[in-house]
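> here's my sequence, what's the structure:
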Amino acid sequence: MPRASIAGLRNVVVHEYSRVEPRLVLDIVEYQLADLAAALRT
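The predicted structure is shown next:
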């Protein structure tokens, strides 16, 4: 997940929360955060 995508998601969640799709956020938490954490550790 590129840095710009992370910032973009944050902006939508904070400023345009009516557009947030809970299924998408759940997918990110369940499947993509582990990849980000691993990348940050290296």
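> please make it C-alpha for all contacts and neighbour counts, starting now.
Fine.
> what strand or helix carries Asn11?
helix 3-15 (DSSP states H and E).
> next structured bit after that helix?
Taking DSSP H and E, what comes next after helix 3-15 is helix 22-27.
> buried stuff in that next one?
Residues of helix 22-27 include none that count as buried (16 or more other C-alpha atoms under 10 Å).
> any idea which element Ala34 lies in?
helix 33-41.
> between helix 3-15 and that helix, find me the angle.
Per axes from the mean of the first three to the mean of the last three C-alpha atoms, to 10 degrees, the angle that helix 33-41 makes with helix 3-15 is 120 degrees.
> another sequence for comparison is provided below:
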Amino acid sequence: MENILPSNDLIDASIKAWNSEDIYEKPEEVLVSVFSNKKKQ
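Model (predicted):
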């Protein structure tokens, strides 16, 4: 099975769709929090 990478246009369209939906606001906040507040060991 061949891996096919998405085009820049598809990525841009997906980001635009994500940013235009209010329902993604809270999940995005959670993701940012999880990945920016890693516990230092």
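> what's the TM-score here?
Between these two chains, after superposing, the TM-score reads 0.34 (TM-score structural alignment, normalised by the length of structure 2); 25 aligned residues with a C-alpha RMSD of 2.1 Å.
> now the helix holding Asn11 of structure 1: buried residues?
So helix 3-15 of structure 1, judged by 16+ other C-alpha under 10 Å, has zero buried residues.
> give me the helices and strands touching the helix holding Ala34 of structure 1, please.
For helix 33-41 of structure 1, not one helix or strand is in contact under the criterion 3 or more C-alpha pairs under 8 Å, 6 or more residues apart in numbering; DSSP states H and E.
> look up how far Asn8 of structure 2 lies from Glu29 of structure 2.
24 Å (C-alpha to C-alpha, to the nearest Å).
> show me where structure 2 has its strands.
Read by DSSP state E, structure 2 holds no strands at all.
> what ranges does it have for its helices?
For structure 2, the helices defined by DSSP state H cover 8-20, 25-36.
> could you dump those helices to JSON lines with mean neighbour count?
Formatted as JSON lines, the helices of structure 2 follow (neighbours: other C-alpha atoms under 10 Å):
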{"stretch": "helix 8-20", "mean neighbour count": "11"}
{"stretch": "helix 25-36", "mean neighbour count": "11"}
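> thank you, goodbye.
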